[in-house]
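J.: Below are the sequence and a predicted model; questions follow.
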Amino acid sequence: MKFDIKEEDMIIKPYKQDGPIYIREQKGPFQQIRRYLGWFLMLVFITIPWIPYKGQQAVLLDVASQQFRIFGVTLLPHDFMILAWVFMAGAFGLFFVTNWLGRVWCGYTCPQTIWMLMFTWVEHRIEGTRNQRIKLDKSNWDGKKVSKKLAKHAVWLLISVFTATSFMAYFVPAKTLYTEMFTLQWSGLVSFWVFLFAFCTYGNAGFLREKMCNVACPYSRFQSVMFDKDTLVVSYDAARGENRGPRKRKADHKAMGLGDCVDCNLCVEVCPAGIDIRNGLQYECINCGLCIDACDETMNKFGYDTGLIKYTSENTLSGKKTNPFRLKLVGYAALFAVIVVTMVVWAMNRTPIEASVIRDRNALYRVNYEGLVENPYTLSIINKTQQTLHYRIGISGIEHASLSAPDSIKIEGGQMLLVPVTVTADGYDLSRTATPLNFVVTAEEDASITIEKESYFYKNR
């Protein structure tokens, strides 16, 4: 028997229609959580560079000077190991949350999602509801359409530039940045980065949207490694919902052989990724819960129980019990806790001063006119605080040795100073050619700010 199968019939249909996704605006508890959380995170993002601390910007990532100022802490290049710990803590924290609650990071706190839904909110206010936007895009270009499109893109561009400027305020002092912006005195470098970030924000949130999540972001690709049958994800209860189909509100759908799903398609229309959650778990799903709000609203209208679409696990849907203390989840939590504790211990043991001893290899020692041995050194002292401090230098390890050094050394916050010093001792009091010697540098304002560096005192044989 020969079957006449066309080539196009063998192609698997895409999970959604081609073309732009027109997101329907939806109200509900999960949308409310997301909106409040999004506004809070944006407010924090904008406000942080404006927080003062002891007369300075509290958070300033000064790349040009290779200094990260975070409130009273100044991180220098050799302190940047803490960034590795921060990234590791963030990674394991994300793994833990993903194994527990799926992609809630993507749905509620990811900047791409927050700005994408903000741009959609602007689009809804200017161009109208989902159906009105579809009709507008299909209509011919006239004055009304042009004016709406220009207004929308103008607002998008304003948001993008403001976002980029707020981001640059983390790297350039905020007051200087905005003063130079209003006086048109931005340098070429600052202008380049601001407009680059503005272009990226405008393109990602306005045009790429879900494509950034589905194509560019690697998280959607490897999330399945962290999922298991106990992970809470947005799921459709097919056993309860099928067979799906339209019906009247007061109709006995059980007698009609229908499930609770009325096939209103609202769960697809509100989805930022444009997927149909009823087709099962898909990597494009960002666990935002918008489809839950839409479905619950429909269930309430028909008088059905809510929760046809809900946060649940595969085991729960199959009638099994969800294990909240599974090995993978506990392991991620333990690794996250270990890294956080390590960071706290590092921060507690960190001294806000750094020093090193530099020797002149060509002249390890010299003998003065009194017959005493002199060793010249250069101390490199870094003030890792954000306040000007005065330091004094002392020595230990050699009895009857004297130190020639400034009585008080003034170093501004985040600055390094080279201090030449000389140690003098009687060679006859020393039994070794190279005798261990310790330099002790202490801040006069706070004796707890101190550091000790080891070196050697050399004499002739």
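T.: In hand now; what should we look at?

J.: going forward, measure contacts between C-alpha atoms and count neighbours the same way
T.: OK.

J.: For Ala434, which non-adjacent residue is closest in space?
T.: Spatial nearest neighbour of Ala434, excluding adjacent residues (C-alpha to C-alpha, 6 or more residues apart in numbering): Tyr458 at 4.6 Å.

J.: residues in contact with stretch 84-101?
T.: With contact meaning C-alpha atoms under 8 Å, 6 or more residues apart in numbering, stretch 84-101 is reached by 103-105, 223, 226-228, 230-233, 328-329, 332-333, 335-336, 339-340, 343.

J.: In the chain, where's the longest helix?
T.: In the chain, taking DSSP state H as the definition, the longest helix is helix 143-168.

J.: just checking, next helix/strand downstream of that one?
T.: Of the helices and strands lying after helix 143-168 in sequence (DSSP states H and E), the nearest is helix 174-182.

J.: quick one: buried residues of that next one?
T.: Using 16 or more other C-alpha atoms under 10 Å as the test for burial, helix 174-182 gives 174, 177-178.

J.: Likewise for stretch 328-337?
T.: 328-329, 332-333, 335-336.

J.: again with stretch 180-200
T.: So stretch 180-200, judged by 16+ other C-alpha under 10 Å, has buried residues 186, 190, 194, 197-198.

J.: which ones among these are found in helices?
T.: Using DSSP H, these in helices are 190, 194, 197-198.

J.: Among the residues you listed, find me the one that's closest to Ser147.
T.: Ala198 (22.4 Å; C-alpha to C-alpha).

J.: I'd like to know how many residues surround the residue nearest to Ala434.
T.: 21 (other C-alpha atoms under 10 Å).

J.: repeat for Leu258
T.: For Leu258, the tally of surrounding residues (other C-alpha under 10 Å) stands at 18.

J.: Tell me who's in contact with the nearest residue to it once chain neighbours are set aside.
T.: Ranked by C-alpha to C-alpha, 6+ apart and with sequence neighbours excluded, the top spatial neighbour of Leu258 is Asn243, at 4.8 Å. Listed by C-alpha under 8 Å, 6+ apart, the contact partners of Asn243 are 257-261.

J.: Kindly recompute the last result at 10 Å.
T.: The contact partners of Asn243, by C-alpha atoms under 10 Å, 6 or more residues apart in numbering, come to 253-254, 256-263.

J.: ditto for Ser224
T.: Per C-alpha under 10 Å, 6+ apart, neighbours of Ser224: 98-99, 102, 282-283.

J.: Among the residues you listed, which lie within strands?
T.: Among these, no residue falls in strands (DSSP state E).

J.: Only whichever of the residues you listed are buried, select them in ChimeraX.
T.: A single ChimeraX command is used to select the members of the contacts of Ser224 judged buried by 16+ other C-alpha under 10 Å:
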select :98,99,102,283
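
J.: Could you identify the most distant pair in the contacts of Ser224?
T.: Asn99 and Gln282 (15.5 Å).

J.: Please identify the buried residues of stretch 346-366?
T.: With burial defined by 16+ other C-alpha under 10 Å, the residues of stretch 346-366 counted as buried are 351-357, 359, 364-366.

J.: Comparison target below:
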Amino acid sequence: MTNPTPQPIKIVPPKKKAAALEGQEGSLYEARKKIYVRAISGVFTNWRWILVWVTQLLYYGLPWLQWNGRQAVLFHLVERKFYIFGWVFWPQDVFFLAILLIISAYALFFFTAVAGRLWCGYACPQTVYTEIFLWIEEKIEGDRNKRMKLDNAPMSARKFRLKASKHAVWAAVALWTGFTFVAYFTPLKELLASFSPFSFGGWEIFWILFYGAFTYFFAGIMREQVCKYMCPYARFQGVMFDPDTLVITYDEERGEPRGARKKGVDPASVGKGDCVDCGICVQVCPTGIDIRDGLQYECIGCAACIDACDQVMDKMDYPRGLIRYSTENAIKKHWGRKEILGHVMRPRTLIYGGILAAVCLAFVWGLATREPLRMDIIRDRATLSREVAGGFIENVYQLQIMNMTEAPRSFDVTVDGLDGIRISDFSGKIDVAPATMQAVTVRVQVPVDTGEPGSSNVIHFEIKASDDTSVGVREASTFLLPR
């Protein structure tokens, strides 16, 4: 029996909005209503804050780490080298960047197919910095009710002081975020040294202000507008979901009809469902949607509504899970956890997961077997071929030897491929500093009566580390003989 082709979940606009628009001419732009997010605690909120701490400790902390006397993570554009702990990557290593992008794409496909917008809800920079800026706002202006009251109050010295303090702290965090961003591309020591005389370069100032301004406006001012109108992921998530994707769902069969009642009252005795219509699930939503209206593209999957609803269910002595992670099929067919897990790990996710694992293994294998030495051969086009004293024909080459390790090394250079071939006026050794490229000009000579006229004579340059002959590289070139 073959599985039917999974159909995307149909994401519809909220019922209340759709009803309000019936028979009315639609407006091109919707007036924004400020969302006052209510603070909540719970399992999923704790996980979000764990991700906030982990991502920000990495982001702000990595530029300060030292490795072999240099910055541990540095994308040095001037030197055209990327330093990542013990690895040094050159422009020729763009292959690894391509593999990394493929890994990111398949990770996106896999995790979205399994559990929806996990990236958006827990690790997206927009979500992370919005959480940080909301926390700052709450500490300065107070909880949700106090913030609403403050905004509705006329301007006063207290209101000005609170607003100014909040925006000043936001600006400081945003500028430090921009400074840290630039520290990944310009050595941190140089940036810190530029503070005292304020001698930042033009591009450094631009990117600090540019990245800082975007952090300030996206996380502090625009917030949910970025997720709803600017982020493309929200728009194509519908085609990445199917009826077996874990998403945040409201159990309508259990919750309806809604209505208030006293604590501990059996819902059936008053003709109502478990939902007490408290509205807290809407108050904690960072995009301001009502999850009870069904899956909506604005939902970022943060699960704040689950934590809120579970707390209400606990107070009412009702079972948790009125709002929960589930699938469309599980809700309709009343599946248990085992059945849900069995359908989540379906052919689609297994294929995505298998490809992702294979590409990750290839990436790790490529890094593990990456040669610590590279050589490029450039022929001297000013002097293609010439006859020199002693009955020899000479070609001139430039060898560009890249020592990709962080230790100085001495290399032995040899050439073969034609009878009597030799390197003239060269000791055969070259010293290369750590993580640098050394260019050396070599003059290769062969006897006049060796080889065939033209450029069909193949020769090979070989270099090996003097202290470890297993580290070496062999590259081919051609030797030009006059006709």
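T.: Arrived safely, thanks for sending. Keep in mind that what you see is a predicted model, and the values were worked out from it rather than measured.

J.: that older thread, can you give me the distance of the residue nearest to Leu258 of the first structure to Ala255 of the first structure?
T.: Taking C-alpha to C-alpha, to the nearest Å as the criterion, Asn243 of the first structure is separated from Ala255 of the first structure by 12 Å.

J.: what does Trp186 of the first structure align to in the second structure?
T.: Trp186 of the first structure maps onto Phe200 in the second structure, with residues paired by TM-score structural alignment.

J.: how about the closest residue to its match other than its chain neighbours, what does it touch?
T.: The spatial neighbour of Phe200 of the second structure that comes closest, neighbours along the chain excluded (C-alpha to C-alpha, 6+ apart), is Ser194 at 5.5 Å. Ser194 of the second structure sits next to 188, 200-201 when contact means C-alpha under 10 Å, 6+ apart.

J.: Dead centre of the second structure: give me the residue that sits there.
T.: Relative to the mean C-alpha position of the second structure, the nearest C-alpha, by C-alpha atoms, centre = their mean, is the one of Ser104, at 7.5 Å.

J.: mind checking what that residue lines up with in the first structure?
T.: Match for Ser104 of the second structure (TM-score structural alignment): Gly90.

J.: same question, Asp314 of the second structure
T.: Asp314 of the second structure maps onto Asn300 in the first structure, by TM-score structural alignment.

J.: now Ala171 of the second structure
T.: Under the alignment (TM-score structural alignment), Ala171 of the second structure maps onto Leu157 of the first structure.

J.: what helix or strand does the residue lying closest to that match once chain neighbours are set aside sit in?
T.: Of all residues beyond its chain neighbours, the one nearest Leu157 of the first structure is Tyr202 (6.4 Å), with distances taken as C-alpha to C-alpha, 6+ apart. Taking DSSP H and E as the definition, Tyr202 of the first structure sits inside helix 188-203.

J.: Read off where the very next helix or strand once past that helix ends up in the second structure.
T.: Later in the chain than helix 188-203 of the first structure, the nearest helix or strand by DSSP H and E is helix 210-211. Aligned using TM-score structural alignment, helix 210-211 of the first structure spans residues 224-225 in the second structure.

J.: The matching stretch vs the first structure, average offset?
T.: Here stretch 224-225 of the second structure, set against the first structure after superposition, deviates by a mean of 0.8 Å using mean C-alpha distance after the TM-score superposition for the first structure.

J.: For Tyr304 of the first structure, the count of nearby residues, please.
T.: That count, for Tyr304 of the first structure with other C-alpha under 10 Å as the rule, works out to 14.

J.: Pull the contacting residues for it.
T.: 249, 260-261, 296, 298.

J.: that older thread, map the residue nearest to Ala434 of the first structure onto the second structure.
T.: By TM-score structural alignment, Tyr458 of the first structure lines up with Leu480.

J.: Next one: that match relative to Ala439 of the second structure, how far apart?
T.: Taken as C-alpha to C-alpha, the span from Leu480 of the second structure to Ala439 of the second structure is 22 Å.

J.: Can you report how many residues neighbour Val169 of the second structure?
T.: 15.

J.: from what I can see Asp467 of the second structure touches Phe411, true?
T.: Yes - using C-alpha atoms under 10 Å, Asp467 of the second structure is in contact with Phe411, at 8.4 Å.

J.: neighbour count winner among the two?
T.: Phe411 (22 against 11).

J.: Tell me which helix or strand that one sits in.
T.: Counting by DSSP H and E, Phe411 of the second structure is found in strand 409-416.

J.: In the first structure, what stretch matches that strand?
T.: Under TM-score structural alignment, the match for strand 409-416 of the second structure is residues 389-396.

J.: Which position in the second structure pairs with the residue nearest to Leu258 of the first structure?
T.: Using TM-score structural alignment, the partner of Asn243 of the first structure in the second structure is Pro257.

J.: Over to Val373 of the first structure?
T.: By TM-score structural alignment, Val373 of the first structure lines up with Ile393.

J.: compared with the first structure, how much does the helix or strand hosting that match deviate?
T.: Assigned by DSSP H and E, Ile393 of the second structure belongs to strand 392-403. Taking mean C-alpha distance after the TM-score superposition for the first structure, the mean distance separating strand 392-403 of the second structure from the aligned residues in the first structure is 2.1 Å.

J.: Look at the counterpart of Cys261 of the first structure in the second structure and give its secondary structure.
T.: Under the alignment (TM-score structural alignment), Cys261 of the first structure pairs with Cys275 of the second structure. Judged by DSSP: H, G, I helix; E, B strand; the rest coil, the three-state class of Cys275 of the second structure is coil.

J.: count of residues packed around Cys275 of the second structure?
T.: Cys275 of the second structure has 26 neighbouring residues, counting by other C-alpha under 10 Å.

J.: give the contact list for it.
T.: 250-252, 254-261, 267, 292, 309, 312-313, 318, 322-323.

J.: Report the separation between it and Lys15 of the second structure.
T.: Distance from Cys275 of the second structure to Lys15 of the second structure, by C-alpha to C-alpha: 17 Å.

J.: same check, this time on Arg370 of the second structure
T.: 57 Å.

J.: Then Glu475 of the second structure?
T.: Taking C-alpha to C-alpha, one finds Glu475 of the second structure at 68 Å from Lys15 of the second structure.

J.: Gln126 of the second structure now?
T.: Distance from Gln126 of the second structure to Lys15 of the second structure, counting by C-alpha to C-alpha: 28 Å.
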